[in-house]
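1. Can you look at this prediction? I've put the sequence above it.
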Amino acid sequence: MNKNDYKKAMNGLRISEDFIDRTTIKMKEARKEETTMKINPKDNKQSGKNSVVFRRFAVSAASLAVLVAVGTVAFHLPGNGSPEKGNSLKVESIDTGKKTAAGTTTPAGAEATGGITVPTVKLPDSNSAVTARMLPLFVYKGHIYVQSATAFETTDGMTLDKEDVLALRGDFLGKTKGSLNEWSSQKDYDKEFASTIGEGDVYTVKGYDSDHRLMVYYEYEGGGFGCELYDSFGGMTIKTGEDYFKLLNLNGNVASYQWQSFNSWNNGVNDIQKGKDTKALEAFLDSLNTAVPLGENLDMLTENTDYDGQKFVDIKTKDKLVTTLRLFKSGYVYDSQIGFFKVDDKAFQTFWDTMPVTDTADGSVSNGDTSNAALALTLSESSLPVGTKELKATIKNNGSEDVFFGADYSLEKLKGSKWVVVPGMKDMAFIDIAYSVAPGSEQEFTADLSQIKPSLDAGKYRLVKNINGQTFYGEFKLR
């Protein structure tokens, strides 16, 4: 590869849309854990679950902090719209709202009825230190189109079906120019089809308003192709949910849907569940037309992080597109393009209740269908003689992505009705190494019981193991 090839490859790097959300949440959780530990420095009753999770979150937050500082400016922009001369790229200020009696943040303006105006992207001037090339965008008729949160449905998470793409491809409008980079001046952004994405053919999208949604189609040498959707909502005034959601073409167009819990999303487990109540979904989508738009609120976005506080719903439409909505237990819907909407309580709650997430007796979390769990830990034997030197477990990955775990673990013994960490665990040390389990495969994990001093006597125990950010338990007896 030559210098230009490396530059092109680096320009093509993308950070996932939810990168900042995940990292902010983990940093908050790490701080909460750290505060608790400082307040109770002599409390040795902490479970293995707390200590393992804290270490993982603390490392994650520290290693990603620098990227967040960059990503917040370059990726988490509040909207897009026409270029404004003389302005520099910036993140709009966020009203953090107010606290309710229950302690939950309510987005500012919840009582307002005048609607909201979607902020526009502020383009960088030539002296700005911020690089706009990291944001996929192009200019058309004086408006900026930014890569959409809606995507084409794929069979393996990557491969597009060409027939599906061509079925949605409308009229040809022109070709983007790879003319924008961090050194571009304001006049460069005023040119039709100026872009940060290189050269691609721009088309309308059948069934969608071209003022708000277009597609960029690529043909590659050797017969390959690519396609991305781009949206423009900056400067748009939204008085009711219908003003926005009608542009997504969801009502009467649903083919199926799937969902996952907050824990599944937050820990990257991808424990995806198939939606089973299309009627409840349709009623919920109808209620979005009368939803009250509230706009962005960072505190609200990173709160309600208990196991049943949020749910992520992927809505697959008949035209082979997938739109993701983020539901909050208190009756709010978050859309990454616009922000928060307050939804009719009855329709929201009915749909919410069709997606059960249970907190099981052993403290683990399930989406309600354990037969289809994306990740599982199973002990080889549930009853062993005293003096057993090794405890073997199997980690099975039924998900679609690699999962990771370390060499560490904890052991707890049941005393009365409480699980207590065995004394020997405080002297245990583990090598700092990561193991992975590929999708559709399993791997054995061994706990060396011979290293625990004093030795374990007869009783009921459980193995506590952190896998991919989740805590799993395996109960066994020593007889």
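-> Alright, I've got the coordinates.
2. contacts and neighbour counts: CA atoms only from here.
-> Will do.
3. quick one: residue 233 from residue 338, how far?
-> 8 Å (C-alpha to C-alpha, to the nearest Å).
4. before we move on, what about residue 284?
-> Distance from residue 284 to residue 338, by C-alpha to C-alpha: 18 Å.
5. residues shared between the contacts of residue 233 and residue 338?
-> 79, 118 (C-alpha atoms under 8 Å, 6 or more residues apart in numbering).
6. try this one next to it:
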Amino acid sequence: MSNKVKQEMDRILIPSELHEKSKMGVLMAKAEMPRSKRNMPIKGIVAAACLVVGIGGYSIFSQQSSKSNESTNIVQERNSLTIPPIQLPKTSSENMKMIGLVVYNGKVYTHTATEIDSEHAKALIDEKLGTTKPTIDEWSKQDQYSVEFASTIGKREIYSVKGYDKDFRIMAYDEENGENQAEFYECLNGITIRDGKDIFGQLKLDNHIVMAEYRTYSDWNHSKDYFQPVKDKKTLSAFVNELNHTLPETREKVEELLGDFRNDKQYKQLILHLEDGSRVSLVIIKGGYISYGSSDFYFKMDNEIFSKIWDQIS
């Protein structure tokens, strides 16, 4: 992480009673960011970090049911998780940082764990949807979330992405002085997840992976790009296919079960390189757990396919 980004993050103020929880949020953000941020603007990096500070730092999800997860109000039914729409906390102030988001078509899209190189981004531009308004900040009222293209990312041009459902993913894309900047935003809230296909199917992983690589907990923790390739393509293909059949569980439940799992023996980062130039970052936890981005849920893969991929990345 560059000194400039660190300085920006150090300026984030968090209520003292939430300090410990927020530190864990920043840790998760670092773990779940895609591999390289060298081509990403500073504001994009800070937005990605602020996303988890927001989710980890205070409850921003509306109460949907009495059968809710206490920390995030995720509704857990027998065979599904319902992720409520993102909402502002009841009390906003200068001590709270908002998430990196864009409001489009009545839905909130947040910064994603998939990145795209600038040279590939232009080829994925589809329909121009609009231009963001820099209207949401720490003092915004809830009704401002209903304003089309309200955002926390400044003024950016927003497009749909070729090959992807715009109800799931959109892209901020700008060209300046012959260079372009592109960031994906995805809607991972206000949805019900029944199995992995509801998320991984949207990422278009099946039959579109060019290669995969991984690194250890220590390497990402020290910002070292020591990635190793996944050599067994057959095992990789079976793992990616099986992602669609995994079952969701809340982050709170899983991490209480796992205990201190952030170490080289239990934690790996897996990067999937797709044909369209995008790179999907997954966190793989020994025991069969997979997470995508800063979401408050994991997916459980409980069969020999996970054991085989774990052997490949251990």
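-> Arrived safely, thanks for sending. The shown structure was predicted, so the numbers you read here are calculated from the model rather than taken from an experiment.
7. that older thread, compare residue 233 and residue 338 of structure 1 (neighbour count), which wins?
-> residue 233 (26 against 22; other C-alpha atoms under 10 Å).
8. how about the aligned partner of that one in structure 2, what does it touch?
-> The alignment partner of residue 233 of structure 1 in structure 2, by TM-score structural alignment, is residue 188. Applying C-alpha under 8 Å, 6+ apart to residue 188 of structure 2 gives the contacts 83, 109, 110, 168, 295.
9. Tell me the residues of structure 1 aligned with the helix or strand containing the second one.
-> Going back to what we said before, that points to residue 109 of structure 2. Taking DSSP states H and E as the criterion, residue 109 of structure 2 maps to strand 107-111. Aligning strand 107-111 of structure 2 against structure 1 (TM-score structural alignment) gives residues 143-147.
10. got it, and stretch 274-282 of structure 2?
-> The aligned range for stretch 274-282 of structure 2 is 317-325, by TM-score structural alignment.
11. Can you mark which positions in the matching stretch are buried?
-> 317, 319, 320, 321, 322, 323, 324, 325 (16 or more other C-alpha atoms under 10 Å).
12. Equivalent analysis for stretch 170-185 of structure 2, please.
-> Quick answer for stretch 170-185 of structure 2 (16+ other C-alpha under 10 Å): 170, 171, 172, 173, 180, 181, 182, 183, 184, 185.
13. Repeat that for stretch 329-338 of structure 1.
-> 330, 331, 332, 333, 334, 335, 336, 337, 338.
14. what's the most distant pair in these?
-> The largest separation in the buried residues of stretch 329-338 of structure 1, counting by C-alpha to C-alpha, is between 330 and 337 at 20.4 Å.
15. hey, where'd the strands end up in the stretch 1-150 of structure 2?
-> Applying DSSP state E, counting those that start in this stretch to the stretch 1-150 of structure 2 gives strands spanning 75-76, 81-83, 101-104, 107-111, 114-116, 125-131.
16. Now the fifth one on structure 1. Mean distance?
-> Read that as strand 114-116 of structure 2. Taken over the aligned residues, the distance from strand 114-116 of structure 2 to structure 1 averages 0.8 Å (mean C-alpha distance after the TM-score superposition for structure 1).
17. now for that strand, which elements pack on it?
-> With contacts defined as 3 or more C-alpha pairs under 8 Å, 6 or more residues apart in numbering; DSSP states H and E, strand 114-116 of structure 2 has these neighbours: strand 179-186, strand 278-285.
18. okay if I get those strands as CSV plus distance to residue 32 of structure 2?
-> Formatted as CSV, those follow (distance: least, C-alpha to C-alpha, whole Å):
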stretch, distance to residue 32 of structure 2
strand 179-186, 15
strand 278-285, 7
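19. Compare the ones you listed and give me the one nearest residue 132 of structure 2.
-> strand 179-186 (12.4 Å).
20. tilt between the closest one and strand 278-285?
-> 50 degrees (axes from the mean of the first three to the mean of the last three C-alpha atoms, to 10 degrees).
21. Would you pull up how far strand 179-186 of structure 2 lies from the middle of the chain?
-> Relative to its chain's centre, strand 179-186 of structure 2 lies at 14 Å (C-alpha atoms, centre = their mean, to the nearest Å).
22. Give me the residues contacting it.
-> 39-41, 44, 101-102, 109-112, 114-118, 121, 168-175.
23. so who does the equivalent of residue 232 of structure 2 over in structure 1 touch?
-> Applying TM-score structural alignment, one finds that residue 232 of structure 2 aligns to residue 277 in structure 1. Contact analysis of residue 277 of structure 1 by C-alpha under 8 Å, 6+ apart lists residue 354.
24. For residue 352 of structure 1, see how far away residue 277 of structure 1 is.
-> In terms of C-alpha to C-alpha, residue 277 of structure 1 sits 11 Å off from residue 352 of structure 1.
25. and what of residue 121 of structure 1?
-> 34 Å.
26. residue in structure 1 matching residue 146 of structure 2?
-> For residue 146 of structure 2, the residue aligned by TM-score structural alignment is residue 190.
27. Is residue 322 of structure 1 in contact with residue 256, as I believe?
-> No - look at residue 322 of structure 1 against residue 256 with C-alpha atoms under 8 Å: they stay out of range, at 9.7 Å.
28. tell me, what's touching these two both at once?
-> With C-alpha under 8 Å, 6+ apart as the test, residue 322 of structure 1 and residue 256 both reach 315, 316.
29. Give me the aligned partner of residue 170 of structure 2 over in structure 1.
-> In structure 1, residue 170 of structure 2 lands on residue 214 (TM-score structural alignment).
30. What distance do you get for that match to residue 169 of structure 1?
-> 9 Å.
31. what touches both of these two?
-> Common neighbours of residue 214 of structure 1 and residue 169 (C-alpha under 8 Å, 6+ apart) are 203, 204, 205.
32. Turn those residues into TSV, columns for neighbour count and distance to residue 243 of structure 1.
-> Formatted as TSV, these follow (neighbours: other C-alpha atoms under 10 Å; distance: C-alpha to C-alpha, whole Å):
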residue	neighbour count	distance to residue 243 of structure 1
203	21	23
204	21	20
205	23	19
